[in-house]
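*Asks:* this one's sequence-less:
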């Protein structure tokens, strides 16, 4: 996707200006991979509808890191502080309701492990946003960041898979799962589209607000878990009340934080943090300022796409086509009616081409 939308020449230009950000991008990818692995165990032990909101507690950690390292919420005023802190407290209460409900929903003996796995994923995902914000304060394009993020993500996932199962058993599992690999790849492709939008949110509104806003996807997890996959089927009314009530409380907290937009004084403190990062890594101040404002430097030319870019796009597309020819429809028990209602009718698009390039 970065090769298609941005071009490898633009990515190389970003790297030349701020080579230190490569390490941060790879580190963020590694953190994501470990967190994602924890979510697998959480879903297995306590189910999607409960695990999803629990690991989205990363919002709380994102608020803390944003304040501590990047001057977010500094001089924001008492109304913004009330919205953010009040929203955080509401989210904590909602998460507590979900944790209580998990002891009834999960397989006996595994609910505490599932809760800790989901919360651990939230901690890692919340910390993962520190590299995000460092990169964007010093002017790196989100698509460039995602490119090197992917190297860390794939490398760590490969290491985890080999260490957990062994190389030979892993290869045998992949061979036996050829019929479903396409669906896994398709899910990853959809995730990348959503992640790109999340990257731009972290760039333009900060992690203390961007993370809670992106975590509105927890409601979709709840709806898919309950209505499509039948989680909580046959449970008592009290369990439904706890799960739905806890999720809605967390959503109310997200809303309170989202409406606490940054004031002019707070944005001035953001610029101070950006200038500090620029001085630390030797990035030109005018370049940092231009990227924070979503514009290019005067006289800066935008690199074009090369034959290498189209070769990458064609190669990636060919891989999808090959696995699509081997794909078979998985045998799963779910309800088609809710699937149709919950599936978006079209792909999200960026508002302007200039936003993508900046």
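*Replies:* Thanks, I have the structure now. Being a predicted model, the structure only gives us computed values, none of them experimental.

*Asks:* CA atoms for contacts and neighbours, from now on please.
*Replies:* Will do.

*Asks:* quick one: the helices in the stretch 1-150 of the chain?
*Replies:* With helices called from DSSP state H, counting those that start in this stretch, the stretch 1-150 of the chain shows them at 2-5, 8-17, 21-46, 48-55, 58-70, 78-105, 111-137, 142-165.

*Asks:* Got another one to weigh against that:
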């Protein structure tokens, strides 16, 4: 790969990481508005329903679903990895809901974002990331990791002042548990993208694991009849929960592209800037920490800034050409293991199509997009704005910033890779 092309893809990956942070952070805002006493399991199930709809309709809208067959034909083994990753995501997402209710959005976010530490570990151990990176890159990664741990510690201390001791402890445990699951979930991500699968289509199989896991958990925990009654009774908030899932998918898609082009040891910390977006939503829009002491504010803001600086230090330690050659070694190893064509693997790493150009969307694609749109319109018609102390001015400002990143990053992805 030419050096200029490598720099372009790395810059694109960094941009995707920041866009992912904005949308992953914003995804929890609609969920925060739902405070009806619903079980976290049910909340997660409804959110995953929105995720499922988004993970099939967004790829259909962007490129069409015909490419799913092409990826499956080239790398059928990745279906299992995608479903497994989806199962892990579903459990982790449920744990985050417990964490948000126990310690709040602005505190829970940075705690589960310790998943980046596991991402660094797995990237180095399994996929040759940071191999032959040089001492400056290592210093950036390790120093950033230490800063993120320090920030998480500050936020854990702050959480004890926002809830009863028992509740705070459970919230911290739930958030850290989600971080462990999400950190390990990046193994299937990286394996898929090293061997050529397009992020748009990886997530379509990913969501099968999500929905299946949440359905089993919900039926086991609640029972079919009580679960149905709870969902029907919460019909006025279904839209907000499903919207949270839809927004999450946009952020996760950007995170997938970041993981593909800059690796999980850098892409995950970049996307973990969602902690700052969570802080913005929590404090500016939802008035979290209102009435707290100066010490609490110092711990939360200082901890978040420290974690963000650590993430930036890791992200700026971009891969050198020598390190990237080790990524190629890992890709060749994975390709040989599963019998994947060398040209398919190389094309994916270079952000280009393996064969042929873009195909036209089919009637099925537009039917899928139209059906999902109709479902969201239907649940929106039943929705009611919860009685919540919101600052609508700040909500509009933060939302506008998210849309700006969505447009800018989407255009950059199209121009550079055609969403490959």
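*Replies:* Yes, it's here. Everything numeric in this text was worked out from a predicted model, so none of it was measured.

*Asks:* re the thing from before, buried deepest among the helices of the stretch 1-150 of structure 1, which one?
*Replies:* When the helices of the stretch 1-150 of structure 1 are scored by mean count of other CA atoms under 10 Å, the highest mean neighbour count falls to helix 48-55 (a mean of 30).

*Asks:* Could you check which residue of structure 2 pairs with residue 225 of structure 1?
*Replies:* Aligning on TM-score structural alignment places residue 225 of structure 1 opposite residue 282 in structure 2.

*Asks:* What of residue 286 of structure 1?
*Replies:* Using TM-score structural alignment, residue 286 of structure 1 pairs with residue 343 in structure 2.

*Asks:* The residue nearest the centre of structure 1 and residue 145 of structure 1: what is the separation?
*Replies:* In structure 1, the residue lying closest to the centroid (CA atoms, centre = their mean) is residue 195, at 5.2 Å. Residue 195 of structure 1 is 11 Å from residue 145 of structure 1, where distance means CA to CA, to the nearest Å.

*Asks:* still on that earlier bit, got a list of what the aligned residue in structure 2 for the residue nearest to the centre of structure 1 touches?
*Replies:* Alignment note (TM-score structural alignment): residue 195 of structure 1 maps to residue 252 of structure 2. By CA atoms under 8 Å, 6 or more residues apart in numbering, the contact list for residue 252 of structure 2 reads 20, 23-24.

*Asks:* and the counterpart of residue 198 of structure 2 in structure 1, how many neighbours?
*Replies:* Mapped onto structure 1 by TM-score structural alignment, residue 198 of structure 2 lines up with residue 141. Using other CA atoms under 10 Å, residue 141 of structure 1 is surrounded by 24 other residues.

*Asks:* before we move on, what about residue 260 of structure 1?
*Replies:* 19.

*Asks:* Which residue lies closest in space to it, excluding its sequence neighbours?
*Replies:* residue 80 (4.8 Å; CA to CA, 6 or more residues apart in numbering).

*Asks:* just the helices in the stretch 151-300 of structure 1 please.
*Replies:* 167-176, 178-205, 207-214, 217-223, 237-258, 264-281, 285-292.

*Asks:* tell me the angle the first one makes with helix 142-165.
*Replies:* For helix 167-176 of structure 1 and helix 142-165, the angle between their directions (axes from the mean of the first three to the mean of the last three CA atoms, to 10 degrees) works out to 110 degrees.

*Asks:* could you give the angle of helix 167-176 of structure 1 to helix 178-205?
*Replies:* Relative orientation of helix 167-176 of structure 1 and helix 178-205, computed by the same axes, to 10 degrees: 100 degrees.

*Asks:* In structure 2, what range does helix 167-176 of structure 1 match?
*Replies:* When structure 2 is aligned by TM-score structural alignment, the counterpart of helix 167-176 of structure 1 is residues 224-233.

*Asks:* mean deviation of the matching stretch from structure 1?
*Replies:* With mean CA distance after the TM-score superposition for structure 1, stretch 224-233 of structure 2 departs from structure 1 by a mean of 0.8 Å once superposed.
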